[in-house]
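[1] dropping the sequence and predicted coords here.
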Amino acid sequence: MLKRLRLILGIVVLLLAGFGLITKNFVAQPFMMLGLSAFILVGGINELQQGNKRRGYMNIFLCVFVLAVLVQSFVK
């Protein structure tokens, strides 16, 4: 279940990033960052389930960091 979700989120993030790079139109960047945050969160949950607590908590921290950057980009 988590592997499929990670695959889908990874593809979505890559497509949105590619769209922004090719067209030089960064309208979809907040959606890409939201997808990236979800991708990292799912990875962190997966690592915690496998018993890698250090890596899992680091991924969850990175997820929160990406969300904070996303919120900060909306405030400016």
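    Yep, it's here.
[2] contacts and neighbour counts: CA atoms only from here.
    Will do.
[3] state the distance from K76 to L70.
    For K76, the distance to L70 equals 10 Å [Cα to Cα, to the nearest Å].
[4] compare those two (neighbour count), which wins?
    L70 (18 against 5; other Cα atoms under 10 Å).
[5] tell me who's in contact with the more buried one.
    Applying Cα atoms under 8 Å, 6 or more residues apart in numbering, we find L70 in contact with P30, M33, L34.
[6] take the one below as the second:
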Amino acid sequence: MLKILRFVFTVITFLFASYGVVTKDFKFGDIMLLFLGLSMLVMGVEEFQKGHKGMAWLLIAVFLFSLFVSVEGFLLS
């Protein structure tokens, strides 16, 4: 289940990033960051399950930071 979620979030992130690069229109950057953070959260949970606590906490910290940045972008735009 986590692998499917990770794949879906990563593909969505890639599509938003590709759209921005191709069209030079970055209005979906906040949504892209949100999905990037969600994929980091899923990877962090996977690392917890594997027993790699250090990497898991790092990935969860990256998720929290990207969540903060994307929410700020939603509120300020």
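    Great, that's in hand. Every value quoted in this text rests on a predicted model; they were computed, and no experiment measured them.
[7] ok so, going back, the contacts of L70 of structure 1 into CSV, with extra columns for distance to L14 of structure 1, neighbour count and secondary structure?
    Below are the contacts of L70 of structure 1 laid out as CSV (distance: Cα to Cα, whole Å; neighbours: other Cα atoms under 10 Å; DSSP: H, G, I helix; E, B strand; the rest coil):
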residue, distance to L14 of structure 1, neighbour count, secondary structure
P30, 13, 17, helix
M33, 11, 19, helix
L34, 12, 17, helix
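[8] can you put those in CSV and add distance to V64 of structure 1?
    Output for the contacts of L70 of structure 1, formatted as CSV (distance: Cα to Cα, whole Å):
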residue, distance to V64 of structure 1
P30, 15
M33, 11
L34, 11
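[9] which of those lies closest to I45 of structure 1?
    L34 (16.6 Å; Cα to Cα).
[10] isn't L2 of structure 1 right up against N46?
    Yes - between L2 of structure 1 and N46 a contact is recorded at 7.0 Å, counting by Cα atoms under 8 Å.
[11] more neighbours, those two?
    The neighbour count for L2 of structure 1 versus N46, taken as other Cα under 10 Å, is higher for N46 (18 against 12).
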